[in-house]
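Enquirer: just coords:
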């Protein structure tokens, strides 16, 4: 169980679970997660007889941003299989998924906080930049997920 503390946790220990039961094996080993956000829209309103000369801001619906995952190319076809389902118009269960992102403490023993991405599905895949001049770069793939909502659990 995570413990509140004065110093913030590092952002380098995390697990991504694209499917239930997955997360610790290499194919779910992402090197970067970005775009975790939610936004509440505001409706501006002012009645004509309001004594204050300003609009009131009323909370409206909320939306979640797209989440980007990056990992090194390693021969796993799980992401491409998911994309293929959607490209072929399959409405089968599993097209929209519940993706879990869990941040861990320094010992990798305790979950500090989790984010549940509901209704997640691939929006964009970007392959690696290949360069024959060499270098020590890792071939990376990027997956952008469209997310219906994000829930935080601790």
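Expert: Now that the structure is in, tell me what you want to look at. Keep in mind it's a predicted model, so treat the numbers as computed, not measured.
Enquirer: only C-alpha atoms for contact and neighbour calcs from this point on.
Expert: OK.
Enquirer: what about the helices in this structure?
Expert: With helices called from DSSP state H, the chain shows them at 78-87.
Enquirer: put this beside the first:
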């Protein structure tokens, strides 16, 4: 067998869920699992008078928002994400503690045998937006929600 063949099966992009505060929430889509360095650009002029651009790593990693999609819950007021969103809407971030209403969690990936093969941990996240699909009388599709989680850090740990 040639050595240049792929040695492992690929991650199938349909086996994943959200783990947060002891809850496992089934999802139908995730985007924004980007881990990115902050880039600092310095402009300077060399001894021959030509402009030069130097790019280097900044002091922080960028944390983009995570967007998750799931089937809309039957009872939003009993759903943990809707409760979390409502708490932030109604109370804001109260007190001096930064962890008030901010939560750590994970997007967990599985292979086709349902063995965990990937994990993205996020820190100090909170839902900034809940969007429900449009509804129509001529549709047979399940109603979905798209949730935007604002996070402060993301790291792939597995």
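Expert: Looks like it came in fine. A quick note: this is a predicted structure, and the numbers were derived from the prediction, not measured.
Enquirer: residue nearest the centroid of structure 2?
Expert: residue 66 (2.8 Å; C-alpha atoms, centre = their mean).
Enquirer: mind listing what's buried in the strand ranked longest in structure 2?
Expert: Criterion DSSP state E: the longest strand present in structure 2 is strand 116-132. Burial within strand 116-132 of structure 2, assessed by neighbour count using 16 or more other C-alpha atoms under 10 Å, is assigned to 118, 119, 120, 121, 122, 123, 124, 125, 126, 127, 130.
Enquirer: Make CSV from the residues you listed and add distance to residue 106 of structure 2 to it.
Expert: Putting these into CSV (distance: C-alpha to C-alpha, whole Å) gives the following:
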residue, distance to residue 106 of structure 2
118, 10
119, 6
120, 5
121, 4
122, 6
123, 9
124, 11
125, 10
126, 13
127, 14
130, 19
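Enquirer: Show me what residue 85 of structure 2 lines up with in structure 1.
Expert: If you follow residue 85 of structure 2 across to structure 1 using TM-score structural alignment, you land on residue 83.
Enquirer: thought that match was touching residue 122?
Expert: Yes. Residue 83 of structure 1 is within contact range of residue 122, at 6.2 Å (criterion: C-alpha atoms under 8 Å).
Enquirer: which stretches of structure 2 form strands?
Expert: Using DSSP E, strands in structure 2 cover 16-20, 23-26, 29-31, 35-45, 51-63, 66-71, 103-110, 116-132, 144-150, 153-156.
Enquirer: Relative to residue 8 of structure 2, which of the ones you listed is closest?
Expert: Taking C-alpha to C-alpha, strand 116-132 is the member of those nearest to residue 8 of structure 2, at 11.5 Å.
Enquirer: can you tell me how far the aligned partner of residue 56 of structure 1 in structure 2 sits from residue 39 of structure 2?
Expert: Taking TM-score structural alignment for the superposition, residue 56 of structure 1 sits opposite residue 54 in structure 2. Distance, residue 54 of structure 2 to residue 39 of structure 2, using C-alpha to C-alpha, to the nearest Å: 10 Å.
Enquirer: Which one of those two is surrounded by more residues?
Expert: residue 39 (14 against 9; other C-alpha atoms under 10 Å).
Enquirer: Can you tell me what that one aligns to in structure 1?
Expert: By TM-score structural alignment, residue 39 of structure 2 lines up with residue 42.
Enquirer: is it true that that match touches residue 58?
Expert: Yes. The criterion here is C-alpha under 8 Å, and residue 42 of structure 1 meets it with residue 58 at 5.6 Å.
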